[in-house]
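*Asks:* take a look and give me a structure for this.
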Amino acid sequence: MFIRTASERDLPAVRDLLVETWHATYDSIYGHERVTEITDDWHSIESLAARLKRPNGEFLVADDGRRLGGMAFAAATTDPKVLILYQLYVRPAFQGRGLGKQLLHEIEDSFPDARTVRLEVEQANSEAVAFYQANGFRPTGDTVNCGGSTFAIPALVYEKRLD
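*Replies:* The predicted structure follows:
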């Protein structure tokens, strides 16, 4: 797998990766119907295209030439020292091989002025929580509206210092 910046032509494959990963991860937490509703909104081609064009953002994919194994999207806040990691997903068949860590490091390297990375993670997603903790993130709070108020999803807020 090599990590590269995503392009418009990647968006259908990114959507497929996200839908597969979300159902594998969240169906047991939220149910299949709700996960479909969330992915149809958050991971629509239009939503992904908006992220691709976001100023001060980086949208990465892990590609082996045949299929995408993972993706990550982050953007600097109005304070360039604070980076928000909005998405980091690895296709289930590629999990446990270090791909998530590679994506995370590439995102961090893409923002040389950043000193803090912040993210939200579903508490019931124990594998993601363990991944972030193993990669230096520490809990700093929680939210009741992960990803916005549309779906009212509670989540933990984690941060990692980069300096």
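
*Asks:* okay, CA-based contacts and neighbour counts for the rest of this
*Replies:* Will do.

*Asks:* so which residues of the chain form helices?
*Replies:* For the chain, helices defined by DSSP state H occupy the ranges 11-30, 32-42, 45-52, 99-109, 126-134.

*Asks:* following up with a second sequence; could you model it the same way so I can compare the two?
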Amino acid sequence: MTFFVRTASRADLEAISALLTETWHDTYDAIYGSQKVSEITASWHSITALEPRLTRPQSEFIVADDGVRLGGMAFAASSDAEKKLFMLHQLYVRPDCQGQGVGTDLLEEIVQAFPGAERLRLEVEEANGKAVGFYRAHGFVAVGQTQNCGAAESGIPAAIYERPLVA
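*Replies:* Below you'll find the predicted structure:
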């Protein structure tokens, strides 16, 4: 199937939530355990949690759609007043769609959405080897650590990666 990247809509929220739940369980059950992953996805990936992203200023909320289902999603937003640093909050590809270019297409669209930005930053669980490899292959380098990935006081450690966006 061919996936097309487009802006996420309110009608997509249920499918995005399901995609995130499936992908998180596939990726993180072995790291955090199924129960903790279920708790996180119920909080972070609920329709209620996702909905404000549809109207957040200086952000891009996109999906990869093949006309039948969503193969992936991404969300990024400005992290500073000058709009020079953007944070890639999410980039997830359904497990059976990984390795087909969906993640690359989503990442390229995110980069194009922020002309004038100088850097794109993200946080990634270091035990998620597939994601670390993906980001490194796309020009990201480790620049630091956080003890609270994804949300304040989450207690989830992660590496911070950045990619310069200007030559």
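
*Asks:* follow-up on the earlier one: how about JSON lines for the helices of structure 1, with distance to residue 159 of structure 1 added?
*Replies:* JSON lines is the format used below for the helices of structure 1 (distance: least, Cα to Cα, whole Å):
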{"stretch": "helix 11-30", "distance to residue 159 of structure 1": "22"}
{"stretch": "helix 32-42", "distance to residue 159 of structure 1": "23"}
{"stretch": "helix 45-52", "distance to residue 159 of structure 1": "21"}
{"stretch": "helix 99-109", "distance to residue 159 of structure 1": "13"}
{"stretch": "helix 126-134", "distance to residue 159 of structure 1": "9"}
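
*Asks:* how about the ones you listed in a markdown table, adding distance to residue 64 of structure 1 and mean neighbour count?
*Replies:* Formatted as a markdown table, those follow (distance: least, Cα to Cα, whole Å; neighbours: other Cα atoms under 10 Å):
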| stretch | distance to residue 64 of structure 1 | mean neighbour count |
| --- | --- | --- |
| helix 11-30 | 13 | 17 |
| helix 32-42 | 24 | 15 |
| helix 45-52 | 20 | 16 |
| helix 99-109 | 12 | 19 |
| helix 126-134 | 23 | 15 |
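
*Asks:* out of those helices, flag the one nearest residue 116 of structure 1.
*Replies:* helix 99-109 (9.4 Å; Cα to Cα).

*Asks:* residues in structure 2 aligned with that closest one?
*Replies:* Residues 102-112 of structure 2 are matched to helix 99-109 of structure 1 when aligned by TM-score structural alignment.

*Asks:* mean shift of the matching stretch relative to structure 1?
*Replies:* Average distance, stretch 102-112 of structure 2 versus aligned residues of structure 1 after superposition (mean Cα distance after the TM-score superposition for structure 1): 0.4 Å.

*Asks:* touching that stretch from outside, list them.
*Replies:* Contacts to stretch 102-112 of structure 2, defined as Cα atoms under 8 Å, 6 or more residues apart in numbering, come from residues 3, 5, 60, 62-64, 71-76, 91-93, 120, 165.
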